[in-house]
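**Student:** Mind looking at a prediction? Sequence and model below.
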Amino acid sequence: MWRHIASNALTFLIVGLFLLAGLVAWGNRQYTAPGPLAAAICLQVPAGAANTDALTDTLLEEGAISSAFIYETGARYSEKAGDIKFGRFRVPAAASMEEIVDIVTRGGRNTCGAEVIYRVGINQTLVDVRELDPATNEFVEVADFIVGETEPPASYEATKADGNATFRLVIAEGATSWQITNALGQIDSLVADVSDAPAEGSLAPRDYEFTPGDTVSSILNRMQETQAAILAEAWENRVDGLPLASPEEALILASIIEKETSVPDERRQVSSVFVNRLNTGMRLQTDPTVIYGITRGEGVLGRGLRQSELRGETPWNTYVIAGLPPTPIANPGQAAIEAALDPDTTEYIFFVADGTGGHAFATNLDDHNRNVARWREIEAERANDG
């Protein structure tokens, strides 16, 4: 009898294990299968609700998941239940529960909702307010205005007051430290706590997310740390034979390259011209350095250079001084820094605008003079057309 009972118990145990295995397999299929969401949504996870239970309720209300138990079990089994980030996230149509867990725990920039972008340029700061349409995954422009020139629209104020938008700075390559510091001080989402601009060239022009209420000094510190890291890596990877004695000299050259061309493919060619000139003892003779000697980076000259200014002696006038100027003349981007430390191998020693936005390069004065003559013709044609 006991043998019979033991045999039946073993049978029940085996059947139970098979049923459990089947249940687990079914749950896993449900967890990884396409979900019930008919259209993409913008899922908001408030800071105080960044936990599995609260989020599960929201997902059920939105119709994004079919089972709270399977969703929560899967999140805990994957050890991601405690990694939920607050913010606004785009959840695509038919997203599986596994995909949703990954979306809300991955972190990084918000992938949905409103975004306020402050584009700090050479002459002005443009503000873009846009909203992501979850259905198309494309941004829809809500408003734009120029700081200090036009009144901020009501939609901008409403987006700021909502408290759920992402805020981002986009710093233009070639802006001076004074221009950047002055622009940041005029942005109403930042606390202006800086009176003096950092050293020229020490700020990395790129994108920076921030939180309203951050100080200008904290943004500038991040920019300086980023630029220092970029310069250190580029200097470590520099090619041999450069006429540059230090990372600081590389930064000076990079700033000149940045101001001389806005064409990405030309940076290393322009760099080669200046490197060739430095190697042969020729003066750099570049207009942006003359302009910096006049403005000291504060504002824009807004006119052409006079002959007296080209001949006027300042520490930055490379028509007068030999070698590099004493400081950078702007804040160069990473590509310009890398170009300064890894130029093309050429014999170019001249270049001039070619009318297309780029430049014509030459290895000798005769060819250069022909390129200059062609550029003067283009200028005259444009003047007549205008």
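**Tutor:** Yep, it's here.

**Student:** switch to C-alpha atoms for all contacts and neighbour counts from now on
**Tutor:** Will do.

**Student:** Now for the residue nearest the centre of the chain: which residues touch it?
**Tutor:** Closest to where the C-alpha atoms of the chain average out (CA atoms, centre = their mean) is residue 207, at 2.9 Å. Listed by CA atoms under 8 Å, 6 or more residues apart in numbering, the contact partners of residue 207 are 168, 169, 170, 171.

**Student:** My guess is the second one contacts residue 115. True?
**Tutor:** Just to be clear, that refers to residue 169. No - shown here, residue 169 and residue 115 do not form a contact pair, counting by CA atoms under 8 Å, at 10.8 Å.

**Student:** Between those two, which has more neighbouring residues?
**Tutor:** Using other CA atoms under 10 Å as the criterion, residue 169 and residue 115 rank with residue 115 on top: 23 against 20.

**Student:** The helix or strand hosting that one: how far from the chain's middle?
**Tutor:** Per DSSP states H and E: residue 115 is located in strand 114-120. How far strand 114-120 lies from its chain's middle: 12 Å, per CA atoms, centre = their mean, to the nearest Å.

**Student:** on contacts alone, who are the packing partners of it?
**Tutor:** strand 125-133, strand 166-171 (3 or more CA pairs under 8 Å, 6 or more residues apart in numbering; DSSP states H and E).

**Student:** wait, which of the ones you listed is closest to residue 81?
**Tutor:** Of all those, it is strand 166-171 that lies closest to residue 81, at 24.2 Å by CA to CA.

**Student:** next structured bit after the closest one?
**Tutor:** helix 177-185.

**Student:** Show me which positions of the helix or strand following that following helix end up buried.
**Tutor:** Following helix 177-185 in sequence order, the next helix or strand is strand 207-210 (DSSP H and E). Using 16 or more other CA atoms under 10 Å as the test for burial, strand 207-210 gives residue 210.

**Student:** who's in contact with residue 238?
**Tutor:** 338, 341, 342.

**Student:** For residue 339, see how far away the residue lying closest to the second one once chain neighbours are set aside is.
**Tutor:** Closest residue to residue 341 in three dimensions, ignoring its sequence neighbours and counting by CA to CA, 6 or more residues apart in numbering: residue 238, at 4.9 Å. Counting by CA to CA, to the nearest Å, the separation of residue 238 from residue 339 is 9 Å.

**Student:** Okay, one more to line up with it:
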Amino acid sequence: MSERPPISPRSPRAALEPEQVPPPPKRSERARNPFVVVGNAVITIILVLMVGVGGAYIYGKQKIEAPGPLREDKVVNIPARAGMTDIADILQREGVIDNNRWAFIGSVFALKARSDLKPGEYSFQKNASLRDVIGTIVEGKVVQHAVTIPEGLTSEQIVARLSENDIFAGAVREMPREGTLLPETYKFPRGTTRDQVIQRLQQSQKRVLAEIWERRNPEVPMKTPEQLVTLASIVEKETGKADERSRVAAVFVNRLRQKIKLQSDPTIIYGLVGGKGTLGRPIKRSEIQQPSPYNTYVVDGLPPGPIANPGRASLEAAANPARTRDLYFVADGTGGHAFTETYDQHQKNVAKLRTLEKQIQNDTVEPTDDAPPGAATAPTDTNPTATTTKPAPAKKPARGSAPAPQGAVQSTTSPPVVQR
């Protein structure tokens, strides 16, 4: 075992002096390099920023995904030309977002949606998050309003309905031709122009008419799709019962084939009032033989054009009528019609209806001076504001019970005419 070297004694003075500590090692030239110093500072800043950004990301994600303040579904209209801050104010005022609108604005930037915000009427769901709200606006999921156009209205009546509906904008610049609009239920967003609505109805009619014309019975006497629409419009005005349309169409097709006048009252009315659609009273004796291109008591065959806008079912019925020999039909008192091949049987059906009418005398009024003898005079025109799917009331009178020229057609949707 080696011995430690002896410790030399220190003098009293030396013992009182502080012990000399060796100086620290000098920093290397590399550590003193300014690039290294700057690099270290940059790394430190980056680390701090990463921590900050990470924290902000977590907070922002939670904020964007958190349920919103809406307590129930709500529809909100974002007007055109509204900026991002305007949209934030509207959503805040409507309670879709909370009082911190900057959270919405920040979320828009975070989702890179600033240039994709679209105006429109939007439905926001209960407790919709900021992501849901922004996504709805960006995707343009506007509210679609269902608008029903009833069958059997004239173009003028349809335009009037569109003009009264406040979800549409602008005015119809040109009245569409009769029979070129397809009655159906459509969906439109608020702000759709009325001209755009008309265009859509016309496009639908063209498409449906082309499909039906393609699969029509080749034996029907209509030579053009336009003639098919004309016949369908008469069928539409003559009955509102779905199960009768093809049979009513068969009566008129049989008459066309046999060169018998159609004698349809709605054609008289259209010749008198045109697009207004309603007469507001029974047809007068003098109007039955009044010359008019639309009066099928006077003209042979079809009138020159449609008298209304028929629906799909009436177009189908005109293209593929029932295979019957019927030439007459009259109201049966229950909202439907009784169909016959012979005039004698037809007259018996008329007599039955007259007997039934006597039982509802309380519903009749005194005839006007120009009305036919014995005819009820309460207005019985088809109601233009009601859908034609509703059957005609049973109290609607039929035509006269006296012998009529061959081919007299009976209808529940038209007013009574002179007894013959």
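**Tutor:** Received the coordinates, thanks. If you're wondering where the values come from, they're calculated on a predicted model, not measured in any experiment.

**Student:** Any chance of JSON lines for the contacts of residue 207 of the first structure, columns distance to residue 63 of the first structure?
**Tutor:** Shown next, in JSON lines, are these (distance: CA to CA, whole Å):
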{"residue": "168", "distance to residue 63 of the first structure": "32"}
{"residue": "169", "distance to residue 63 of the first structure": "35"}
{"residue": "170", "distance to residue 63 of the first structure": "37"}
{"residue": "171", "distance to residue 63 of the first structure": "40"}
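
**Student:** Name the member of those residues with the most neighbours.
**Tutor:** Most crowded among these, counting by other CA under 10 Å, is residue 171 at 25 neighbours.

**Student:** And residue 321 of the first structure, how far from residue 57 of the first structure?
**Tutor:** Applying CA to CA to residue 321 of the first structure and residue 57 of the first structure gives a distance of 70 Å.

**Student:** Kindly confirm my reading that residue 121 of the second structure is in a strand.
**Tutor:** Yes - assigned with DSSP: H, G, I helix; E, B strand; the rest coil, residue 121 of the second structure falls within a strand.

**Student:** So what's the residue count around it?
**Tutor:** So residue 121 of the second structure, with other CA under 10 Å, has 20 neighbours.

**Student:** just the one 5 residues further on next, same as before
**Tutor:** Neighbouring residues of residue 126 of the second structure were enumerated by other CA under 10 Å; the total is 15.

**Student:** Please apply the same query to the one 4 residues further on.
**Tutor:** The burial count assigned to residue 130 of the second structure is 23, neighbours taken as other CA under 10 Å.

**Student:** Over to the one 5 residues further on?
**Tutor:** Other residues within reach of residue 135 of the second structure by the criterion other CA under 10 Å amount to 17.

**Student:** now residue 23 of the first structure
**Tutor:** Residue neighbour count, defined by other CA under 10 Å, stands at 12 for residue 23 of the first structure.

**Student:** Next: residue 226 of the first structure.
**Tutor:** 18.

**Student:** Make sure it is actually in contact with residue 204.
**Tutor:** Yes - counting by CA under 8 Å, residue 226 of the first structure touches residue 204, with 6.0 Å between them.

**Student:** chain center to the longest helix along the second structure: distance?
**Tutor:** Ranked by residue count, the top helix of the second structure under DSSP state H comes out as helix 34-65. From the chain centre to the centre of helix 34-65 of the second structure is a distance of 53 Å (CA atoms, centre = their mean).

**Student:** From residue 142 of the second structure, how far out is the alignment partner in the second structure of residue 317 of the first structure?
**Tutor:** If you follow residue 317 of the first structure across to the second structure using TM-score structural alignment, you land on residue 295. Per CA to CA, residue 295 of the second structure is found 47 Å from residue 142 of the second structure.

**Student:** More neighbours: which of those two?
**Tutor:** Neighbours were counted for residue 295 of the second structure and for residue 142 using other CA under 10 Å; residue 295 has more, 27 against 21.

**Student:** For residue 201 of the second structure, which residues are in contact?
**Tutor:** Residue 201 of the second structure sits in contact with 180, 181, 182, 183, where contact means CA under 8 Å, 6+ apart.

**Student:** same question, residue 227 of the first structure
**Tutor:** Per CA under 8 Å, 6+ apart, neighbours of residue 227 of the first structure: 202, 203, 204.

**Student:** what does stretch 128-143 of the first structure correspond to over in the second structure?
**Tutor:** Using TM-score structural alignment, stretch 128-143 of the first structure lines up with nothing in the second structure.

**Student:** Show me how far that stretch is from its chain's centre.
**Tutor:** The answer for stretch 128-143 of the first structure is 19 Å, by CA atoms, centre = their mean.

**Student:** Now do the end-to-end distance for that stretch.
**Tutor:** 6 Å.

**Student:** Now that stretch: buried residues?
**Tutor:** 128, 129, 130, 131, 132, 133, 134, 139, 142, 143.

**Student:** Now the last one: closest residue in space, sequence neighbours ignored.
**Tutor:** Setting aside the residues directly before and after it, residue 143 of the first structure is nearest to residue 129 in space (CA to CA, 6+ apart), at 5.1 Å.

**Student:** surely the one you found meets residue 157?
**Tutor:** No - counting by CA under 8 Å, residue 129 of the first structure stays clear of residue 157, with 10.1 Å between them.

**Student:** still on that earlier bit, neighbour-wise, which one of the contacts of residue 227 of the first structure leads?
**Tutor:** residue 203 (29 neighbours).

**Student:** I'd like to know which elements the helix or strand hosting residue 14 of the first structure is packed against.
**Tutor:** Residue 14 of the first structure is part of helix 2-32 when elements are defined by DSSP H and E. Judged by 3+ CA pairs under 8 Å, 6+ apart, helix 2-32 of the first structure is in contact with helix 68-77, helix 97-105.

**Student:** The shortest one vs the second structure, average distance?
**Tutor:** Using mean CA distance after the TM-score superposition for the first structure, helix 97-105 of the first structure ends up 4.1 Å from its aligned counterpart in the second structure, as a mean over the superposed pairs.
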